[in-house]
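*Asks:* Test case, fold it:
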Amino acid sequence: MKLNNRRKLPIKLWGVILLAVLLLLLILSFCLGSENYSLQEVYNALFNYRNIESHNIIRDIRIPREIAAVLVGMALACSGAIMQGVTKNALADPSLLGLNAGASMVISILLAINSGANFLALMIAGFIGAVIGGSIVMLIGMSRRGGFNTMRIILAGAAVTALLTALADGIALFFKINQSITFFIAGGVAGTTWQQIFYAAPVIISVLLITTIGARQLTALSLGEEMAQGLGVNTGVIRTVFSILTMILAGVAVALVGSLAFVGLMVPHIARFIVGTDYRLIIPFSALIGGTFIVIADIVARMTGENPLGAIISLVGVPFFIYLVRRDGKIL
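*Replies:* The predicted structure follows:
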């Protein structure tokens, strides 16, 4: 699984370009909003802070909001990449395979019991829900001889997602917490706080590092069961470990900004188009592209009157999903 030497320089260049674009967009996002601020004002808010309105808005509203956008983009993009490798399914995505819906359902149960639950509790609830939703889909996908069946997993994901979403809506109506649940359905980074970042960032970054370290085994698994076993990979253990890591990423992302669809579907395909099929490159590139994508989507959402972030992403995600289905789900 050695990298092609001819591709090292272009891939490194792509990495530098993507990182530079992400940083530039982050700076731009600090400036834009209902009231635009100059780069000088952003600089002063960061390094020459005074207790004035503009500095407080930049430091306490815009910066945590965009850091959340980057973290969630990374989490969802990488969870989608992992799921596509684990299931060998080009259409795999946390939102399509029950993870996001499961996280939303358990979070709705938690809010029904305790409407003032702190963010750490929401994160744990999101993980538990993602485990429930993902496990049901995986069990259905392996319910017959022959192990995983990609079409069965997709159908199971659609059915389980619809069921868990309906349960979450029913809980919201019964316990009159519709406003709280609407946030998790529509998705958005508005209102993200530094405390939420404090809890979410270490979890997401740690999982991404673990995934990157173990990416060689994921590459082998994505090549197929027999090929992976021939390379000495314990496919059962690797599939279980990476599935759990995916559920952690999805659960934390939903707790942080709600349920966002299609990010985990689209971004890994773009990453593969740039770097090929080696997950040692797919994971970090998916993280960069995913973070960039959510920042762009949030800038658009903010500049169009705080439209739901999920709606902005779906405008791109739905055509992309249709494109993949029309080409029989083949990986780019």
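*Asks:* C-alpha only now, for contacts and for neighbours.
*Replies:* Fine.
*Asks:* With Gly85 as the reference, measure out to the closest residue to Gly187 other than its chain neighbours.
*Replies:* Once flanking residues are discounted, Gly187 sits nearest to Gly258: 4.3 Å by Cα to Cα, 6 or more residues apart in numbering. Noted for Gly258: a distance of 24 Å to Gly85, by Cα to Cα, to the nearest Å.
*Asks:* for comparison, sequence B:
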Amino acid sequence: MAVTRPAPDAGAARRPVRARSLWLLLALAVLAAAMLASVAWGSRIVGLADVAAALGGADETIEQAAVTKRVPRTLLAVLVGAALGLSGAVMQGVTRNPLADPGILGVNMGASLAVVCGMVFFGLTSPSGYIWVAIGGAAAAAVFVYTVGSLGRGGATPLKLALAGAATSAAFSSLVTAVVMPRNDVAGSFRMWQIGGVGGASFDGVVRVLPFLAVGLVLSLMSARALNSLALGDDLAAGLGERVALVRATAGLGAVLLCGAATAAAGPIMFVGLVVPHMCRLLIGVDHRWLLPFSALLGAALLTVADVVGRVVARPAEVEVGIVTALIGAPVFIYIVRRQKVRAL
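*Replies:* This is a model prediction of the structure:
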């Protein structure tokens, strides 16, 4: 008697979706735990009862006041980490470059140079103005690096883009130093901002940056299916009906909005956009419909944890989150560069 067997790909199609959903739930749980640790741990450890009372509106004890002060810092760390993780995943998809990252490609330094030029030469003092200027600088740097990396035979290869980004980032960093050095009135505050951190967060700052991050998030997630087509190559993507130039422009704009606004809010934090997408691919694969939201969640969790670590290891002082992420990201970057298949994503 013939035995009826289930379709071989039906279970295979369900299992990855189930596994990816479990990973997403786990990422949400890790993020929630990191946020709880962020409001409870620091120079003063706060108990769960005081955390609950402070989140409920109480502000009567020193511990509850500490929790109230840490809430906007936690929210900013979540938003900036999500923005950097998502923008890194989008940039890697747009360029098909496993080394793409807002820091490595010079986008963060482009935003930094634009902000410092606005402060020094044009007297820019408005926090909202910082965001617009940072986004403009990030966009200009992204276009410049992609244009330079596209010159010559073979177009925009991963190696050429990485070299162009590294050279541009170094040049912009030198220009930032040259612009700031004669101005002692802005050197101190800008130096702390340039390290990258979320210590000066406020609810007003979070609200100002939120609309830019929301637009960047929407544009990036809307490009997920098209990025899957781009991974097959421009010719195949065009054959599947994708407008390659439009897809790159839309996704690139979303990534620039995300990293520009994040840089304006917290400074040029490095390596989050590089490390997080690679971690996510190991867990859930290369489908951008899953990769992009998972990169946002894991980026938020990573930056929040890094901020908590920076506050705990040097109590009562703290290590800025930009230094912690650099310590984590630099070895990962070296590992990725040494891999055999670094030339293609």
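*Asks:* that older thread, just give me the match in structure 2 for the residue nearest to Gly187 of structure 1.
*Replies:* Alignment note (TM-score structural alignment): Gly258 of structure 1 maps to Gly267 of structure 2.
*Asks:* Now do the residue most central in space within structure 2 against Val309 of structure 2, distance only.
*Replies:* When Cα atoms, centre = their mean is applied to structure 2, the residue found nearest the centroid is Leu84 (0.6 Å). Distance, Leu84 of structure 2 to Val309 of structure 2, by Cα to Cα: 19 Å.
*Asks:* Check Arg248 of structure 2 too.
*Replies:* Separation of Arg248 of structure 2 from Val309 of structure 2 (Cα to Cα) stands at 36 Å.
*Asks:* got it, and Leu303 of structure 2?
*Replies:* 10 Å.
*Asks:* Can you pull the residues that touch both of those two?
*Replies:* With contacts defined as Cα atoms under 8 Å, 6 or more residues apart in numbering, no residue is shared by Leu303 of structure 2 and Val309.
*Asks:* and the two? which has more neighbours close in?
*Replies:* Each of Leu303 of structure 2 and Val309 has its neighbours counted (other Cα atoms under 10 Å); Leu303 has more, 31 against 20.
*Asks:* what does that one align to in structure 1?
*Replies:* Leu303 of structure 2 maps onto Ile294 in structure 1, by TM-score structural alignment.
*Asks:* try Leu291 of structure 2
*Replies:* So Leu291 of structure 2 corresponds to Ile282, using TM-score structural alignment.
*Asks:* Burial check on that match, number of neighbours?
*Replies:* 28.
*Asks:* Next, the mean deviation of the helix or strand encompassing it compared to structure 2.
*Replies:* For Ile282 of structure 1, the element it lies in under DSSP states H and E is helix 279-303. Comparison of helix 279-303 of structure 1 with structure 2 after fitting gives an average deviation of 0.5 Å (mean Cα distance after the TM-score superposition for structure 1).
*Asks:* Leu79 of structure 2: what's it in contact with?
*Replies:* When contacts are counted by Cα under 8 Å, 6+ apart, Leu79 of structure 2 touches Leu213, Ala262, Ala300.
*Asks:* out of those, who has the most neighbours?
*Replies:* Of the contacts of Leu79 of structure 2, with other Cα under 10 Å as the count, Ala300 tops at 33 neighbours.
*Asks:* hang on, isn't that one packed against Val30?
*Replies:* No. In this structure Ala300 of structure 2 lies outside contact range of Val30 using Cα atoms under 8 Å: 9.8 Å.
*Asks:* The residue nearest to the centre of structure 2 corresponds to which position in structure 1?
*Replies:* Aligning on TM-score structural alignment places Leu84 of structure 2 opposite Leu76 in structure 1.
*Asks:* Trp23 of structure 2 pairs with which position in structure 1?
*Replies:* Residue correspondence to structure 1 (TM-score structural alignment): Trp23 of structure 2 is matched to Trp14.
*Asks:* and its match, what element?
*Replies:* Trp14 of structure 1 is part of helix 8-31, with elements assigned from DSSP H and E.
*Asks:* Give me the mean distance between the very next helix or strand once past that helix and structure 2.
*Replies:* The helix or strand immediately downstream of helix 8-31 of structure 1 is helix 39-47, counting by DSSP H and E. Following the fit onto structure 2, the mean deviation recorded for helix 39-47 of structure 1 is 0.9 Å by mean Cα distance after the TM-score superposition for structure 1.
*Asks:* Buried residues of helix 39-47 of structure 1, list them for me.
*Replies:* Glu41, Val42, Ala45 (16 or more other Cα atoms under 10 Å).
*Asks:* Specify, as a residue range, where that helix falls in structure 2.
*Replies:* Using TM-score structural alignment, helix 39-47 of structure 1 corresponds to residues 48-56 of structure 2.
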